[in-house]
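A.B. asks: Just the structure for this:
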Amino acid sequence: MMAQPSLLLLAAAVVLSLSLCDAHNKLAKKSDDVVNGPLLTSKLNAKRTLIVGPNDEFKTIQSAIDAVPEGNTEWVVVHLRAGVYAEKVVIPETKPFIFVRGNGKGRTSISYESASPHNTESATFAVHADNVVVFGISFRNAARAGLPNNPEIRTVATMVSGDKVAFYHCAFYSPHHTLFDSTGRHYYESCYIQGNIDFIFGGGQSIFPCAEIFVYLGRANEAYSRVVFADTYLSKTVNPAGWTNYNFSGSTEHVMLGEFNCTGPGADASQRVPWSRRLDQAEAAKFLTVDFINGKDWLPAFYY
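C.D. replies: Predicted coordinates:
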């Protein structure tokens, strides 16, 4: 994972753990094999597949989501053909147990120009339901140039407020407030996340194994901000201070912005801000497995 200071990761109420993907990482696996293979199929036991494409029954993603019954209790696969879907998609709270499957983040994209003073209203793709799995899709807020320069405008690519939501091999793009990790336990494996300001933010409890992001590590935005970088390669472009409190003027006494077992020239902690932390093995352990999000109880691709 390469970190660059030109972009900023927001550390507000969000609790997240990031880790390097390598052969020794327990969270590292071939998600495409799992998602497309018999293991996930048997775990989800999906009995219905809705196919979205120009020559299929459903021409839009939202129409397929709308076809899932209210109060759904069985897994439904919504399969997206390759292509760019220019629409805004919402999975409402009343429609859990949906598996949205694309053909790969380089082949299936949901792109929509949406800007609003409110994060929820601006989101291109919003998940409010529990128990949702997403695989192989790029999400983009295509807001026109200049809008992100207005601090009152949000251009969210994806918002997640449901519990037990997992993304595999997805990408998220927006110039401003890219991924609104609002509330709930979430899992983003092998995902690419790009933005300019506050591009991962919210109050979710989430882990990002094998993620590729470009960050100025993060900032203290609230009194109990928590972010951990673990087993991560940090390039020389990381600001030596590592972290910033930006416009936050409150106490940093309870802020926990930490690093564990990071390598690379950007991991030099000699000039870090005094309220950041270097974690030992015992302190970092609780952030480094899917137990942090109770993943063994709900991650459908969990097999270790």
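
A.B. asks: use CA for all of it now, contacts and neighbours both
C.D. replies: Will do.

A.B. asks: what's the first-to-last distance across stretch 97-105?
C.D. replies: 22 Å (Cα to Cα, to the nearest Å).

A.B. asks: typo on my end, it should be stretch 186-202
C.D. replies: End residues of stretch 186-202 are separated by 12 Å (Cα to Cα).

A.B. asks: one more to line up against the first:
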Amino acid sequence: MAGLPVALAAAGALAYGTAFGLFGEDARTTAGAAAPAWAEEAADGFASVDALGQKGTYGGRGGPVVTVRTLADLEKYATAPGPHVIVVAGAIPVNPVGKEIKVASDKTIIGSGTSGHIVGGGFFLGPGVHNVIIRNLTIRDTYQGVWNDKDHDFDAVQMDGAHHVWIDHNDLRHMADGLIDSRKDTSYVTVSWNRLGNNNKTFGIGWTENTTADLTIHHNWFRETEQRNPSTDNAAHAHLYNNYLQDDPGTAVTSAYGNYARGRTAMVLENSYFQGLTNPVIKDATASLVQRGNVFSGTRGRNESGGTGFDPRRFYPYTLDAAADVPAIVTAGAGPRSALGTPRAAATRTLTVAKDGSGQFTSVQKAVDAVPAGNSSRVVIQVKPGTYREAVKVPSNKPHVTLQGMGASRKDTVLVEGRASGTPRPDGSGTYGTGGSATLAVEADDFQARNLTVANDFDEARNQHLTGHQAVALRTAADRVLLDALIISGDQDTLLLDTAAKDRPGRVRLTNSYVIGNVDFVFGRATAVIDRSVLTLKKRWDGTSAGYVTAPSTPAGRKGFLITRSTVNGDVTAGSFFLGRPWHAGGDATLDPQTTVRDSVLSAAVRPAPWTDMGGFSWKDDRFAEYRNTGPGAGPAGADRPHLTDAQAADQEIADWLGDWTPAAG
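C.D. replies: All right, here's what the predicted structure looks like:
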């Protein structure tokens, strides 16, 4: 296909996107509908044991499923009588910071896909509270600036005298006190598949003179945590297995110790992996600690055991993973999962496009035309390999459409057209304009595209006589648009991320993709996340190197562009490209353009002062910033290169951009 640079020969090596969960219903119950599988799941380990009148831990199973997006609704249902399955959709800020949300018995609180965040607070399970599942959430950011904080008891999950609790697949981090505190005879607890990080006092167990607590702790990833990993005091039975404890050298956090058994604790520690820790396993004289099959890599200091322990299989069955495999297994599997907390997918209808006539349609537009207006369930248009030279428009009355390339690579299925803003329309009604030049125009909500190349191969060199060389490959003017595993190729104005109107939302997530261009090649007023992608810089038609990656035109009070975990590179001259400039479309001074580039790799092509003015508007009056970028094009903070603080960065994460929407597969 014309216009694809040689550098894209390796594009197929970029991993295709994973599945994401659908966002839930508005805050209302869905009793009577078939419950998804995750709402029926029960705990393993000690939380599965029948005791204290409770038969295992299954949370709100059988109760109504309700989706919440506000703190008021979360508190309402968390304390409601009877079983409830509470789905947290989006980031919920907690006010005042440090507040611990009370949870009553028989509750499942679960994040919707990866979108469920509790920001600035946590949960409290008081005496007698039982049968609670806290799952698939990110709970973060009560930290008050004091590392060993003695004044703020702000935990992610605190349990005082509770029993039968399952804490599973969460991301717990950056709290003022503990990430998990299991206190005052709390028992029959399983803590599994969590990420615990960026914290001092991580996981404390005890605060009692009794020896009654039984806990299972498995497949958790402890990273950048100083102490209590966990610290286990007076536990009758503490079974720890297949956990990964990692202390990276040269970071701000150095471990004081790893697993700690004290008091009259009986601990069995099996097939865990300790990497780089100081004092990886310690015990006091009164505790019993039995080790089996653990791996210690680069550790130093105390590594202790002794006593008789117990046989966990007397209480429940379990299967051990090989300790050598634990780092790979746990890093891949711990933390929130996109498939959890999401409703059953509606039945889909499939249409097939093939150039050779072997499908239902020979053009993509004809398949789009066949989608019924106002359709309420997913329609997947499968496009067989080939080059389809056509302009395609998905109109606003046809939501829930997916374009799916069926080739082995995103390069196998190509949708391409070659018109620019100044190209005359065939009917003589003027030129196409920038928006009208798009090869693929998406005006319908809940659109998805996967495994395709979308290109505009307008030839600037041969069309210098035209006024208006903007040539859009892909234009979105809709909300909840997921673009995954694509190549989006052009020169000037490649990717227009817009909204249907200035006062309408337009959220886009682009992931695992390549975007190629030179001048303002990611632009518009949408709220867009570009994640795990490559922004490929391209020379201009005359062979010169000069350009701008982004030109946001964000309305005030909205989020603009977030580029995260991505790479900016290309075969261009060093120091020749800006990361962005403010586009005040039509001279609109009320706009507040925003681009944040964080946790990304910047090549030497990026200018040392990466932002610049546009159309008489200063970038310094708008919102442009970086955070924790690396590579030769990254640079220190300064007047011409603002960096976010840690606190500011905590409010500029993917969930903050997408709100109550979790991009979905299918």
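
A.B. asks: Just the TM-score for the two chains, thanks.
C.D. replies: The TM-score (TM-score structural alignment, normalised by the length of structure 1) is 0.80; 269 aligned residues with a Cα RMSD of 2.7 Å.

A.B. asks: Count the neighbours of the equivalent of residue 108 of structure 1 over in structure 2 for me.
C.D. replies: Residue 108 of structure 1 maps onto residue 413 in structure 2 when the alignment is built from TM-score structural alignment. Residue 413 of structure 2 has 22 neighbours, counted by other Cα atoms under 10 Å.

A.B. asks: how near is residue 413 of structure 2 to residue 55 of structure 2?
C.D. replies: 53 Å.

A.B. asks: what's the strand or helix carrying residue 32 of structure 1 in contact with?
C.D. replies: When elements are assigned from DSSP states H and E, residue 32 of structure 1 belongs to helix 31-36. Helix 31-36 of structure 1 is contacted from outside by 40-41, 135, 168-169, 189, 301, using Cα atoms under 8 Å, 6 or more residues apart in numbering.

A.B. asks: starting at the chain centroid, how far to it?
C.D. replies: Relative to its chain's centre, helix 31-36 of structure 1 lies at 18 Å (Cα atoms, centre = their mean, to the nearest Å).

A.B. asks: buried set for the following helix or strand past that helix?
C.D. replies: As assigned by DSSP H and E, the chain's next helix or strand after helix 31-36 of structure 1 is helix 38-44. By neighbour count on 16 or more other Cα atoms under 10 Å, the buried set for helix 38-44 of structure 1 is 39-41, 44.

A.B. asks: Give me the aligned partner of residue 200 of structure 1 over in structure 2.
C.D. replies: In structure 2, residue 200 of structure 1 lands on residue 522 (TM-score structural alignment).

A.B. asks: List the superposition-based mean deviation of the helix or strand that contains its match with respect to structure 1.
C.D. replies: Residue 522 of structure 2 belongs to strand 519-524 when elements are defined using DSSP H and E. Aligned to structure 1 and superposed, strand 519-524 of structure 2 gives a mean residue distance of 0.6 Å (mean Cα distance after the TM-score superposition for structure 1).

A.B. asks: Chain neighbours aside, what residue packs nearest to residue 152 of structure 1?
C.D. replies: residue 117 (5.4 Å; Cα to Cα, 6 or more residues apart in numbering).

A.B. asks: What is the neighbour count of that neighbour?
C.D. replies: Neighbours around residue 117 of structure 1, by other Cα under 10 Å: 13.

A.B. asks: hmm, back to that, list the contacts of the match of residue 200 of structure 1.
C.D. replies: Contacts of residue 522 of structure 2 (Cα under 8 Å, 6+ apart): 493-497, 549-552.

A.B. asks: okay, stretch 121-130 of structure 1 sits on what stretch of structure 2?
C.D. replies: Alignment of stretch 121-130 of structure 1 against structure 2: residues 436-445, by TM-score structural alignment.

A.B. asks: cool, stretch 156-163 of structure 1 as well?
C.D. replies: Going by TM-score structural alignment: stretch 156-163 of structure 1 matches residues 472-479.

A.B. asks: List the contacts of the matching stretch.
C.D. replies: 396, 416-417, 420, 434-435, 437-446, 454-456, 488-490, 492-500, 505-508, 526.

A.B. asks: Now which of these would you call buried?
C.D. replies: Of the contacts of stretch 472-479 of structure 2, these count as buried by 16+ other Cα under 10 Å: 416-417, 420, 434-435, 437-446, 454-456, 488-490, 492-500, 505-508, 526.

A.B. asks: Could you list which of those residues belong to helices?
C.D. replies: Taking DSSP state H, the ones among those that sit in helices are 434-435.

A.B. asks: In terms of helix, strand or coil, where does the nearest residue to residue 129 of structure 1 once chain neighbours are set aside fall?
C.D. replies: The shortest distance from residue 129 of structure 1 to any non-neighbouring residue, by Cα to Cα, 6+ apart, is to residue 93 (3.9 Å). Following DSSP: H, G, I helix; E, B strand; the rest coil, residue 93 of structure 1 is assigned to coil.
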